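> Sequence and computational prediction follow.
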Amino acid sequence: MGRTLVIGDIHGGFKALLQIFERAEVTADDKLIFLGDYVDGWSESSQVIQFLIQLSEKQECIFIKGNHDVWTEDWLSLGSDTGVWLSNGGKSTVESYNDYSLENLDLHLEFFQRMKAYHIDGENRLFIHAGYSSMHGPEKEVYSSNYRWDRTLWETAVAMDKKLKKDSTLYPKRLLLYSEIFIGHTPTLDIGITHPANKANIWNMDTGAAFTGALSIMDIDTKEFWQSEPLPALYPDEKGRNNDLFRTKIR
């Protein structure tokens, strides 16, 4: 019986993706859950998507959609390339598609369109790119963009008093809805952590691969994890998203 493995934000780091697959010894029996932001940053966004399309034909994969994936989907479908997106890693994504045929572009667009907003498994574990604000969970969210942009869920968990018990009236109701929550979107580097971070019942898998961190993969049952080399070491002639004008505001 295979494992269930969860993967953090990739941001065009195809070399890192291959590296964590090798280090985790991923097999076709493993179920893979990707938390989004496959593109925008390092130079191999299109290669990441092509690899994931082929991977999904061989084994069970769940692909959650991130905010950067929405931008790329809009560009593939509408040709829109806003300055905000281009300055937040989109330029490298566009360049990675320079040699693609219209047929292959359509295949990639279909892949983005099939991505899920979130996933809840049989153990009541939630997998979502960013978070949600509704006290009733993501299915009751008024603004679906929160699935890809919300940071308040993670910020709440980080700021919580560790001594607060679940039966306390002060315990955040949003966190009681699921046994565990797996997210990406907000780099753990922001709180000085370079590996998957656990706060309350949330596991943050974005270990800063877009910037100076590594890409991470984790067994959701045992919590054993594996990491790539820091992305700047794998792409020494590139800057990733380290030169983004809006880095401190938009991730």
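Everything's here; your move.

> From here on, just use CA atoms for contacts and neighbour counts.
OK.

> Show me where the protein has its strands.
Assigned by DSSP state E, the strands in the chain fall at 4-7, 31-34, 61-63, 118-120, 125-128, 180-183, 197-199, 202-204, 216-219, 225-227.

> So which of those is nearest Leu105?
Ranking the strands of the chain by proximity to Leu105 (CA to CA) places strand 61-63 first, at 18.2 Å.

> Against which helices or strands is that closest one packed?
strand 31-34 (3 or more CA pairs under 8 Å, 6 or more residues apart in numbering; DSSP states H and E).

> just checking, what packs against the strand it packs on?
Partner elements for strand 31-34 (3+ CA pairs under 8 Å, 6+ apart): strand 4-7, strand 61-63.

> Ok, which of those comes nearest Leu176?
Between Leu176 and these, the tightest spacing by CA to CA is seen for strand 4-7, at 21.2 Å.

> who's in contact with stretch 176-183?
Stretch 176-183 is contacted from outside by 8, 35, 123-131, 136-137, 166, 201-206, using CA atoms under 8 Å, 6 or more residues apart in numbering.

> what number of residues lie near Gly192?
Using other CA atoms under 10 Å, Gly192 is surrounded by 8 other residues.

> Turn the helices and strands packed on strand 31-34 into a markdown table, columns for distance to Phe182 and mean neighbour count.
Conversion of the helices and strands packed on strand 31-34 to a markdown table gives the following (distance: least, CA to CA, whole Å; neighbours: other CA atoms under 10 Å):
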| stretch | distance to Phe182 | mean neighbour count |
| --- | --- | --- |
| strand 4-7 | 8 | 22 |
| strand 61-63 | 13 | 22 |
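
> Reformat these as JSON lines; add distance to Ile183.
Output for the helices and strands packed on strand 31-34, formatted as JSON lines (distance: least, CA to CA, whole Å):
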{"stretch": "strand 4-7", "distance to Ile183": "10"}
{"stretch": "strand 61-63", "distance to Ile183": "13"}
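
> looking at those strands, which is closest to Ser228?
Shortest distance between Ser228 and the helices and strands packed on strand 31-34, using CA to CA, is found for strand 4-7: 11.5 Å.

> Next one for the comparison:
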Amino acid sequence: MSRTLVIGDIHGGLKALHQILERAEVTTNDKLVFLGDYIDGWSDSPRVIDFLIELDKTHDCFFIRGNHEEMVLRWLTAGDDNAEWRIHGGQSTVDAYQDLDIHTKDRHVGFLARLNDYYIDEQNRLYVHAGFTNQKGVYYEFFRGMFCWDRTLWETAMSLNPALSKDDLFYPKRLTLYKEIFIGHTPVTRISETVPVNKANVWNVDTGAAFKGRLSIMDVDTKAFWQSDPLHELYANEKGRN
């Protein structure tokens, strides 16, 4: 039976990615939707990209762009570098790319350049790294960067009164446009959670793999999920983004 499985922010944690694919018993019948932020954090960022490129050859994959892919693509293609990016995981990526040949870097640039802003499935479920701001939906988003940087969608969902009806004049228009919305970008560990969190019709699948959390994969139909070991245990000699 085919499943649609959504994967949260990986941040260079290839060991964790292997774990969740095994624990979820992923097969070639499953569709895999990756929410972005594959890199920046743990030391395996280039190997994560290599693995995803190969996985796409054997599985039905859909790759969404995260803000870290946007920054690394600018660094690889234009030498765009900044201290803030390095502090927030970029330094591990710079270190990991030092010894890679030009062919590998070009292959990674190609992968990063092909990433998608969002995905809408046949049941009108939206998958996006961070969010969107236009009240008409993603097709009308004027600032493309919102897809991988916005946090207001998640903040709105978290602050919404659960008793408020969708027909209410004050119900946020953005939350009525899609059956469900799956995001990453803002770790649920910020609200002291360790598993995927649902607020209104938004599911946040970023369970803090960049820090001391786990990587998560979730069945979007049943909401069953599987998690890796904590990333700081899998990469015991590293700091990640801590």
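Cool, got the structure. Here the structure is a predicted model, which is why all the values come from computation and not from measurement.

> hmm, back to that, for Thr93 of structure 1, which of the helices and strands packed on strand 31-34 of structure 1 is the nearest?
Nearest to Thr93 of structure 1, of all these, is strand 61-63, at 18.5 Å by CA to CA.

> Report the distance from the closest one to the chain centre.
11 Å (CA atoms, centre = their mean, to the nearest Å).

> and if you look at stretch 49-63 of structure 2?
15 Å.

> same question, stretch 202-209 of structure 2
Using CA atoms, centre = their mean, the offset of stretch 202-209 of structure 2 from its chain centre is 8 Å.

> Quote the end-to-end distance of that stretch.
For stretch 202-209 of structure 2, the first-to-last residue distance is 19 Å (CA to CA, to the nearest Å).

> ditto for stretch 231-241 of structure 1
Stretch 231-241 of structure 1 stretches 11 Å from its first residue to its last (CA to CA).

> And stretch 190-198 of structure 2, by the same measure?
Its start and end residues considered, stretch 190-198 of structure 2 measures 14 Å (CA to CA).

> same question, stretch 152-165 of structure 2
End-to-end distance for stretch 152-165 of structure 2: 20 Å, by CA to CA.

> ok so, going back, filter the contacts of stretch 176-183 of structure 1 to the buried ones?
In these, burial by neighbour count holds for 8, 35, 125-131, 137, 202-206, counting by 16 or more other CA atoms under 10 Å.

> ok, so of these, who is nearest Met115 of structure 1?
Scanning those for proximity to Met115 of structure 1, where the rule is CA to CA, the winner is Leu35, at 10.2 Å.

> could you pull out the helices for the stretch 51-200 of structure 1?
Assigned by DSSP state H, counting those that start in this stretch, the stretch 51-200 of structure 1 shows helices spanning 67-78, 83-85, 91-96, 102-114, 146-149, 152-159.

> And those: which comes nearest Gly2 of structure 1?
Proximity to Gly2 of structure 1, assessed across those by CA to CA, is greatest for helix 102-114 (24.2 Å).

> With structure 2 overlaid, report how far that closest one is off on average.
Once the two models are superposed, helix 102-114 of structure 1 sits on average 0.6 Å from its counterpart in structure 2 (mean CA distance after the TM-score superposition for structure 1).

> Please work out which residues outside that helix touch it.
Ile49, Gln50, Ile53, Lys65, Asp69, Val70, Glu73, Leu76, Ser77.

> Most neighbours among those, please name it.
Lys65 (25 neighbours).

> who's in contact with it?
Lys65 of structure 1 touches Leu35, Gly36, Asp37, Phe112, Met115, Lys116, Ala117, Tyr118, His129, Arg148, counting by CA under 8 Å, 6+ apart.

> cool, Trp149 of structure 1 as well?
Trp149 of structure 1 sits in contact with Asn67, His129, Ala130, Gly131, His185, where contact means CA under 8 Å, 6+ apart.

> could you measure it against Trp226 of structure 1, distance?
In terms of CA to CA, Trp149 of structure 1 sits 26 Å off from Trp226 of structure 1.

> Same question for Lys140 of structure 1.
For Lys140 of structure 1, the distance to Trp226 of structure 1 - CA to CA - is 34 Å.

> Looks like Gly89 of structure 1 contacts Lys239 (just checking).
No - using CA atoms under 8 Å, Gly89 of structure 1 is not in contact with Lys239; the gap is 10.1 Å.

> shared neighbours, the two?
Each of Trp42 lies in contact with both Gly89 of structure 1 and Lys239 under the rule CA under 8 Å, 6+ apart.

> more crowded one of those two?
Gly89 (27 against 17).

> follow-up on the earlier one: which one of the strands of structure 1 lies nearest to Arg23 of structure 1?
Proximity to Arg23 of structure 1, assessed across the strands of structure 1 by CA to CA, is greatest for strand 225-227 (6.5 Å).

> Who are the contact partners of the counterpart of Ser216 of structure 1 in structure 2?
Alignment note: Ser216 of structure 1 maps to Ser216 in structure 2; criterion TM-score structural alignment. For Ser216 of structure 2, the contact set (CA under 8 Å, 6+ apart) comprises Ile7, Gly8, Ile20, Val195, Pro196, Val205, Asp206, Thr207, Phe225, Trp226, Gln227, Ser228.

> before we move on, the earlier item: and Glu95 of structure 1, which of the helices and strands packed on strand 31-34 of structure 1 is closest to it?
Using CA to CA, the nearest of those to Glu95 of structure 1 is strand 61-63, at 23.2 Å.

> what's the mean gap between that closest one and the aligned bit of structure 2?
Mean deviation of strand 61-63 of structure 1 relative to structure 2 after superposition (mean CA distance after the TM-score superposition for structure 1): 0.4 Å.

> What are the contacting residues of that strand?
For strand 61-63 of structure 1, using CA under 8 Å, 6+ apart, the contacting residues are Lys31, Leu32, Ile33, Phe34, Leu35, Gly36, Leu55, Met115, Lys116.

> give me that answer again for 10 Å
Strand 61-63 of structure 1 has contacts (CA atoms under 10 Å, 6 or more residues apart in numbering) with 4-7, 30-38, 52-53, 55-56, 111-112, 114-119, 127-129.
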